[in-house]
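Asks: Model the following, please.
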Amino acid sequence: MAGLKRQALDAMDEAGLVRLAQAGDGEAFCVIMQRGNQRLFRVARGVVRDDAEAEDVLQEAWVRAFAAIGGFRAEAGNMTWLTRIVLNEARGRLRRRRPTVELEAVEAAQMEAGQVVRFPGAFGSASPEADAARAQMRGIIEHAVDDLPEPFRMVFILRDIEECSIEETAATLGVRPETVKTRLHRARRLLREALDARLASAMADAFPFLGPRCERITAAVLARLAAAGRIATGS
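Replies: Below is the predicted model of the structure:
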């Protein structure tokens, strides 16, 4: 029976799920969470710019949403309402920790002097080269997005990453559609300029060859040549 109920919930639209959640149905709220987690995590991270803290923000926002869902009247869409809760929680948390954040940012900048961009997992990583390269590229993009001013960053995340409509983005952020268009244009321009600079600096590190890949290819070629009798094997 539990499996059948979950199938029914998975097939239900947002309005139906909200009605059940308002009646205290935890499974319906679970489905709402699973559908919204990715977007809302990205929104939270867009404000606090830290994965672990974004998770904390999202958890707190979901708790608040469940407590308040009984009063949800659907004047705005479900995701718009949830996104506002996440934004409020994330911005409130940022305000509370701002003095510490600013001090940490100064210390981090001093420690990273001369480093153009951080490459997560670049040192001591056991991942294959392709995974490492993807992680590096993702780090470059995330770092550039993080550096956007928040008004531009939030519009970019909602429009270009989450693919929200102009109208939904405007309703979520409480601004006019024309403002969304202007901020998105500026966000894309700033991001393009930042990525151009970062990619130019990182170009020398692209397509890493030395190390395990070099050794692997060299060993494979030597083995093939030895098997064909083209070279003598060592004693």
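Asks: alpha carbons only for contacts and neighbour counts from here, please
Replies: Noted.
Asks: And the residue nearest the centre of this protein?
Replies: Nearest to the mean C-alpha position of the chain, by C-alpha atoms, centre = their mean, lies Arg42 at 4.7 Å.
Asks: separation between that residue and Arg93?
Replies: Per C-alpha to C-alpha, to the nearest Å, Arg42 is found 16 Å from Arg93.
Asks: and if you look at Val175?
Replies: Counting by C-alpha to C-alpha - Val175 and Arg93 are separated by 22 Å.
Asks: Please apply the same query to Cys30.
Replies: Separation of Cys30 from Arg93 (C-alpha to C-alpha): 25 Å.
Asks: Kindly report the same for Asn78.
Replies: In this view, Asn78 and Arg93 are 23 Å apart by C-alpha to C-alpha.
Asks: repeat for Glu163
Replies: For Glu163 relative to Arg93 (C-alpha to C-alpha), the value is 26 Å.
Asks: right, and the helix or strand after the one helix or strand Gln34 maps to?
Replies: Using DSSP states H and E, Gln34 falls within helix 26-48. Moving toward the C-terminus from helix 26-48, the next helix or strand (DSSP H and E) is helix 51-68.
Asks: ok and that following helix relative to helix 26-48, angle-wise?
Replies: Angle of helix 51-68 versus helix 26-48, following axes from the mean of the first three to the mean of the last three C-alpha atoms, to 10 degrees, is 140 degrees.
Asks: Another for comparison:
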Amino acid sequence: MPRPETVSSVTERDLVAAARARDAAAIRTIVRQNNRRLFRIARAILKDDGEAEDAVQESYVRAFTHLAEFEGKSSLATWLTRIAINEALGRVRRRRPTVALDEVSPRGRGATVVPFPLVAAQPDPERAMAQHEVHAMLEQAIDALPDAFRVVLVARVIEEMSVEETAELFGLKPETVKTRLYRARAQLRRSLEAKFGPLLTETFPFDGARCEAMAGRVLARLAAMS
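Replies: So this is what the prediction gives:
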């Protein structure tokens, strides 16, 4: 007896069928559902925002023009991700043909970004600038990881894929995924400690306008008590 179909599988099949007929709404839905994952994976391979965006666009065009080849053996997201990986790797090979990428070549899901420092309820230019700088340093540290470690870190930590999903996408054994993630985290931790260690004494700043405002309030309170 066949298994009952789930709502999600019916929805995906309907989306694919509509996209094959070039239904604009279906295509937009598929793109919106997969944009972040495809960009992050392509960005992990290419280490360049603009080129990663181009690679994702080319991947979508290739996918939608060959949608008849999607057999549903894997999820649509997995199928699209494989196309994006192949496109990104092809660009790396064309850009640096002497670089071996065997360790990240594929064989064959969104994430929550925790802001640091925490964002205040009201816009705070100083905190916004600090947050931007922290994000930039974090991205630089991730970019500095070896290719094989970086793609696994992005897949497992940033995109929150399972060990099995990551192993399937990159043609690795689950144990290899775990080992590379462990080493990526260790290397990233060392890099961030070197970058942020000297900055710890400057955390929780209370200067500039906030300092002056405090002085003004204290003086006002003292004047009121006179």
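Asks: Provide the aligned range in structure 2 for the helix holding Gln34 of structure 1.
Replies: With TM-score structural alignment applied, helix 26-48 of structure 1 matches the range 24-46 in structure 2.
Asks: picking that back up, pretty sure the residue nearest to the centre of structure 1 contacts Arg159?
Replies: No. Applying C-alpha atoms under 8 Å as the test, Arg42 of structure 1 and Arg159 come out as separate, 11.8 Å apart.
Asks: okay, now the alignment partner in structure 2 of Met203 of structure 1: neighbour count?
Replies: Met203 of structure 1 maps onto Leu200 of structure 2 when the alignment is built from TM-score structural alignment. When counting by other C-alpha atoms under 10 Å, one arrives at 10 neighbours for Leu200 of structure 2.
Asks: Can you classify Leu200 of structure 2 as helix, strand or coil?
Replies: Of the three states, Leu200 of structure 2 takes helix according to DSSP: H, G, I helix; E, B strand; the rest coil.
Asks: Helices along structure 2, start to end?
Replies: Under the criterion DSSP state H, helices of structure 2 are mapped to 7-20, 24-46, 49-65, 76-95, 125-143, 147-153, 163-170, 174-196, 208-225.
Asks: Provide the aligned range in structure 1 for the shortest one.
Replies: Residues 150-156 of structure 1 are where helix 147-153 of structure 2 aligns, taking TM-score structural alignment as the criterion.
Asks: Contacts for that stretch, please.
Replies: Residues from elsewhere that reach stretch 150-156 of structure 1 (C-alpha atoms under 8 Å, 6 or more residues apart in numbering): Val43, Gly46, Val47, Val145, Asp146, Thr169, Val180, Arg183, Leu184, Arg186, Ala187, Arg188.
Asks: By how much does that stretch deviate from structure 2 on average?
Replies: Mean deviation of stretch 150-156 of structure 1 relative to structure 2 after superposition (mean C-alpha distance after the TM-score superposition for structure 1): 1.0 Å.
Asks: Sort out which residues of that stretch are buried, please.
Replies: Within stretch 150-156 of structure 1, the residues scored as buried using 16 or more other C-alpha atoms under 10 Å are Phe152, Arg153, Met154, Val155, Phe156.
Asks: Could you do stretch 136-148 of structure 2 as well?
Replies: Those would be Met137, Leu138, Ala141, Ile142, Asp143, Leu145, Asp147, Ala148, for stretch 136-148 of structure 2 by 16+ other C-alpha under 10 Å.
Asks: Over to stretch 152-172 of structure 1?
Replies: Applying 16+ other C-alpha under 10 Å to stretch 152-172 of structure 1 flags 152-159, 162, 164, 166, 168-172 as buried.
Asks: Show the end-to-end separation of stretch 71-79 of structure 1, please.
Replies: End to end - C-alpha to C-alpha - stretch 71-79 of structure 1 spans 15 Å.
Asks: What is the corresponding segment of structure 2 for it?
Replies: Counting by TM-score structural alignment, stretch 71-79 of structure 1 corresponds to 69-77 in structure 2.
Asks: can you give me how far the matching stretch is from the chain middle?
Replies: Stretch 69-77 of structure 2 sits 22 Å away from the centroid of its parent chain (C-alpha atoms, centre = their mean, to the nearest Å).
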